[in-house]
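Visitor: Build me a model from this:
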Amino acid sequence: MKILLLTAMLLQNTLFASFSANIIDAVSLKPIKDVTISDSVLSVKSDINGSFTINSLEKPLHVKACGYRPYKITQESSDKVLKLEPLVVKALYLSFWHTNNQSPKLRDILKIIDETDINTVVVDVKNEYGHTSFKTSFEQANSYGADKSIINRNIEEFMSIMRAKNIYTIARIVTFKDELQAINNVDYAIKNRDGTIWRNHDNMAWVDPFDVRAHNYAISVAQEAAKVGFDEINFDYIRFPAKDGLLYSKESTQESRIKAISDFLNLAQERLRKYGVFISADTYGNICWTKDDNNIGQTVSSMAPHVDYLAPMLYPSGFASGSFSFKSPSNHPHTVIYRSIKNIEDRIDTKRVRPWLQYFKDYAHEKRHYREFEIKEQIRATQDINTNGWMMWSPSSRYNIEYFIKDKSL
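Guide: Sure thing, here's the model as predicted:
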């Protein structure tokens, strides 16, 4: 009887193993509240003193706080004071076709990181066509040919290079725009009124954002990125097409579209929790100025609760003539960025906003080249409004190191 009682007591203690600690800023040494500590199924928050207790048998535990690098509590961890390293992201985009470890574009970006304050790389993991940049274990995607254009044949080496240089890594996942997935799953591809597969202006098919199978597919690819060690998952094209008259599995209303995007993000949070990755979502820039969903399912208020970071594409060339009272918004890069983010600070803390910035020629107004002045003005705006940094979009992944040398006057 005593043996049974002792066994029961040991089992109870094992089932409810707890871990407690305090979390502080590694620089200021001040406590950090509302930090998320998670295992694969459970999340708790630190209190105003940075203290938390989590009942979990699992290790590692993951620690996430916006504005800080991710932190991992391992089996060997015994510290009762956890110091999180502050991080303001300064990111350059590395396109799908340049993710090879021997790529000259990657080499150029690493040189910029070595010699400037740039600290982050955004890497295409799944592109618009549906190809993955490295071989994943997601057999459904591979059966469609997603692995036929593998660019990086040694993702472990790539991640090792990133870790050695303390580079924060963001995996870009193109979500509902996916030719391969759509043509192999015609039943949930977006269709024209006549029942044929709809394609957008660049002849790409999309999958239905209402369909949970499309949700699971994109998140499965995201899990592959998390498994190899990316710090953050960035969902792009996480929206409905900006096109009327299309057929979906449900009636397309503002309420239903917003719910579909929210449901996707909730599922992503649930399935990615055990990896400790941050989640960001790209949006149209004009959601900073509208309260409706622009017929695509995106609003600041509806998306903010479900992501760590919101990433509006605030390209000055993307705003129509007359916006901000300017004939050519592209001539006013600081104003476009600053005022857009200022306009949403009542709906999301600006420290959880990280905009995409323009590193390409103006295509809409005066065909202005975006060079050092325009690049630095955009960056200055993010500093003035106190965002979690920025991500620079160059379709060619070509960057001038001179543009990122720190201006001592800022």
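Visitor: C-alpha only now, for contacts and for neighbours.
Guide: OK.
Visitor: and the longest helix anywhere in the chain, which residues are buried?
Guide: Scanning the chain for the longest helix, with DSSP state H as the assignment, gives helix 254-272. Residues of helix 254-272 classed as buried: 254, 257-265, 267-269, 271-272 (neighbour count, 16 or more other Cα atoms under 10 Å).
Visitor: From residue 18, how far out is the most centrally placed residue in the chain?
Guide: Among the residues of the chain, residue 234 comes closest to the average C-alpha position under Cα atoms, centre = their mean, at 2.2 Å. Per Cα to Cα, to the nearest Å, residue 234 is found 32 Å from residue 18.
Visitor: Next: residue 223.
Guide: In terms of Cα to Cα, residue 223 sits 27 Å off from residue 18.
Visitor: quick one: contacts for residue 334?
Guide: By Cα atoms under 8 Å, 6 or more residues apart in numbering, residue 334 lies in contact with 377-381.
Visitor: Summarise which helices and strands the strand or helix carrying the residue nearest to the centre of the chain is packed against.
Guide: For residue 234, the element it lies in under DSSP states H and E is strand 232-236. Counting contacts by 3 or more Cα pairs under 8 Å, 6 or more residues apart in numbering; DSSP states H and E, strand 232-236 is packed against strand 168-174, helix 212-228, strand 278-284.
Visitor: quick one on the thing from earlier: mind putting the contacts of residue 334 into JSON lines with distance to residue 315?
Guide: What follows is those, written out as JSON lines (distance: Cα to Cα, whole Å):
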{"residue": "377", "distance to residue 315": "12"}
{"residue": "378", "distance to residue 315": "9"}
{"residue": "379", "distance to residue 315": "12"}
{"residue": "380", "distance to residue 315": "14"}
{"residue": "381", "distance to residue 315": "13"}
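Visitor: What about the residues you listed, which one has the most neighbours?
Guide: residue 378 (28 neighbours; other Cα atoms under 10 Å).
Visitor: right, and it touches residue 337 too?
Guide: Yes - if you go by Cα atoms under 8 Å, residue 378 and residue 337 touch, sitting 6.4 Å apart.
Visitor: roughly how far is stretch 333-346 from the heart of the chain?
Guide: Distance of stretch 333-346 from the chain centroid (Cα atoms, centre = their mean, to the nearest Å) equals 20 Å.
Visitor: another one to check against the first:
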Amino acid sequence: RGTAVGAATVTAGDEQARPGEDGEFVLPVRQDGGTSVTVTATDAAGNTATEEVPVALRHPGMRAVHMSASAWSSATLREPVMDLVRERRIDTVQLDIKDESGKVGYSSQVPLAQEIGANADLYDAREALDMLHAEGVHVVGRLVAFRDPVLGRASWESGDHQRLVQDTGGSPWSGYGSYSFTNFADPEVREYNIALAEEAAELGFDDILYDYIRRPDGDIDAMRFPGLETSPEKSVADFLADSREAIHEHGAYQGASVFGIAATRPTQIAQDIPMMSEHVDYIAPMVYPSHWGPGEYGVDSPENQPYDITRRSVADFVDQANENGTTEIIPWLQAFSLGVDYGPGEVRAQIEAAEDAGADSFLLWNAACRYDASALAPT
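Guide: Here you go, the predicted structure:
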């Protein structure tokens, strides 16, 4: 939408519109992965004016399940998921690029990944993408960013201590095991993750969904982030801003997985939702009912009330993401049992609750990568 006073026509790509008497016009824009569109206004005499206009990518939505690299390499776990695809119960598969172990599931050509021994070679990325795309499946690549014990240990041993979150004594932060949490403020750590994301987008992953895009939870006064010159929240958001352009250049979307508590406690793990929303195409909050305490969002027993806690928490994220008007909320939902047995009814309750809260897409998480087809209605 815009205004071109005196223009006879306005064009963008193959689309053309005639402005009204006041110069106002509306043009449809086909999304092709670009972040801007060239708009040309032409008057009756043939004079032109051109402007490059930024456009917001809108995610097409998804009904997805999580698959680790090792699960994808197992026909026993892979084929039931492909059956969900063929039965039209899901339209998206989330496949791990780099997981919590710091291992890359396929043979990455990123030099640092090769140097530190990050490649696990569990699956052939091109083969997997071709197989899924042939079935019309949207493929989300999950990239665990800053929890990375492979990069952490290699960096400490090479003397690159600034790449790790440290305690006040200068030792590696040990909250997730020694060397596990790399420093989101370090340029080399950021460049490594963006290089993996860009490589995956170029390979053909449709989305790059970052996980552990945060600081470690715990007392921030006990932590040190070498090189940090702003707040942890802004540094994390700035990383997403740097990454987004590189990912979009290859036609992929960028998402960020966040803690459920981020909507109400943004500084606890450095995930400020309105701030992050400016730099991603969607936010994926992990609103698993089992992870909420009694009374959260006014729900007495969240794990026993999957509909109530999901609807209220997702609605909060939708409200915050809407502050910039372009970011979708695609929640992670619980497809596993913890304190309470979770079957098809509990999964369906969460899906319905998310829809009622304004999020008609979802990702299902089960660390074992086993999913009950009866929880997912064919479309």
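Visitor: The residue nearest to the centre of the first structure -> the second structure?
Guide: Correspondence of residue 234 of the first structure to the second structure, assessed by TM-score structural alignment: residue 209.
Visitor: just checking, that match touches residue 145?
Guide: No - with contact defined as Cα under 8 Å, residue 209 of the second structure does not count as touching residue 145 (9.7 Å).
Visitor: Just name the closest of the buried residues of helix 254-272 of the first structure to residue 327 of the first structure, please.
Guide: Using Cα to Cα, residue 254 is the member of these that lies nearest residue 327 of the first structure, at 31.0 Å.
Visitor: I'd like to check which residues are in contact with the closest one.
Guide: 292-293, 295, 297 are the contacts of residue 254 of the first structure under Cα under 8 Å, 6+ apart.
Visitor: Equivalent analysis for residue 369 of the second structure, please.
Guide: Taking Cα under 8 Å, 6+ apart, we find residue 369 of the second structure in contact with 65-68, 71, 77.
Visitor: mind running it again at 6 Å?
Guide: Contacts for residue 369 of the second structure (Cα atoms under 6 Å, 6 or more residues apart in numbering) come out as residue 67.
Visitor: Likewise for the one 10 residues further on?
Guide: Shown here is residue 379 of the second structure, whose contacts under the criterion Cα under 6 Å, 6+ apart are residue 88.
Visitor: same question, residue 178 of the first structure
Guide: 128-130, 206 are the contacts of residue 178 of the first structure under Cα under 6 Å, 6+ apart.
Visitor: In the second structure, what residue corresponds to it?
Guide: Under the alignment (TM-score structural alignment), residue 178 of the first structure pairs with residue 148 in the second structure.
Visitor: how close does the residue lying closest to residue 228 of the first structure once chain neighbours are set aside get to residue 188 of the first structure?
Guide: Nearest residue to residue 228 of the first structure in three dimensions, chain neighbours excluded: residue 156, at 7.0 Å (Cα to Cα, 6 or more residues apart in numbering). For residue 156 of the first structure, the distance to residue 188 of the first structure equals 34 Å [Cα to Cα].
Visitor: of those two, who's got more company?
Guide: Taking other Cα under 10 Å, residue 156 of the first structure and residue 188 do not tie; residue 188 has more neighbours (23 against 13).
Visitor: ok, that one - contacts?
Guide: 207-208.
Visitor: Next, the contact list for residue 153 of the second structure, please.
Guide: Residue 153 of the second structure makes contacts with residue 179, as judged by Cα under 6 Å, 6+ apart.
Visitor: where does it land in three-state SS?
Guide: helix (DSSP: H, G, I helix; E, B strand; the rest coil).
Visitor: coming back round to it: now do the residue nearest to the centre of the first structure against residue 406 of the first structure, distance only.
Guide: Taken as Cα to Cα, the span from residue 234 of the first structure to residue 406 of the first structure is 26 Å.
Visitor: can you give me the helices for the first structure?
Guide: For the first structure, the helices defined by DSSP H occupy 2-15, 104-115, 139-144, 155-164, 179-183, 212-228, 254-272, 300-303, 333-342, 372-385.
Visitor: Output those in CSV, with distance to residue 391 of the first structure appended to each entry.
Guide: Formatted as CSV, the helices of the first structure follow (distance: least, Cα to Cα, whole Å):
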stretch, distance to residue 391 of the first structure
helix 2-15, 43
helix 104-115, 13
helix 139-144, 28
helix 155-164, 17
helix 179-183, 26
helix 212-228, 19
helix 254-272, 21
helix 300-303, 18
helix 333-342, 13
helix 372-385, 10
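Visitor: out of these, which comes closest to residue 62 of the first structure?
Guide: Ranking the helices of the first structure by their distance to residue 62 of the first structure (criterion: Cα to Cα) puts helix 254-272 first, at 11.1 Å.
Visitor: quick check: angle from the closest one to helix 212-228?
Guide: With axes from the mean of the first three to the mean of the last three Cα atoms, to 10 degrees applied, the angle from helix 254-272 of the first structure to helix 212-228 works out at 30 degrees.
Visitor: Near residue 208 of the first structure, how many other residues are there?
Guide: 25.
Visitor: And the one 10 residues further on, by the same measure?
Guide: For residue 218 of the first structure, the neighbour count with other Cα under 10 Å is 23.
Visitor: How about residue 345 of the second structure?
Guide: Residues lying near residue 345 of the second structure (other Cα under 10 Å) number 12.
Visitor: What's the match for it in the first structure?
Guide: The alignment partner of residue 345 of the second structure in the first structure, by TM-score structural alignment, is residue 373.
Visitor: do you know how far its match is from residue 320 of the first structure?
Guide: 21 Å.
Visitor: re earlier: neighbour count and distance to residue 31 of the first structure added to the contacts of residue 178 of the first structure, as TSV?
Guide: Below are these laid out as TSV (neighbours: other Cα atoms under 10 Å; distance: Cα to Cα, whole Å):
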residue	neighbour count	distance to residue 31 of the first structure
128	21	42
129	18	45
130	26	43
206	29	45
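Visitor: now the counterpart of residue 115 of the first structure in the second structure, nearest residue through space, not along the chain?
Guide: When the second structure is aligned by TM-score structural alignment, residue 115 of the first structure is paired with residue 87. If the residues on either side of it in the chain are set aside, residue 87 of the second structure comes closest to residue 378, at 6.4 Å by Cα to Cα, 6+ apart.
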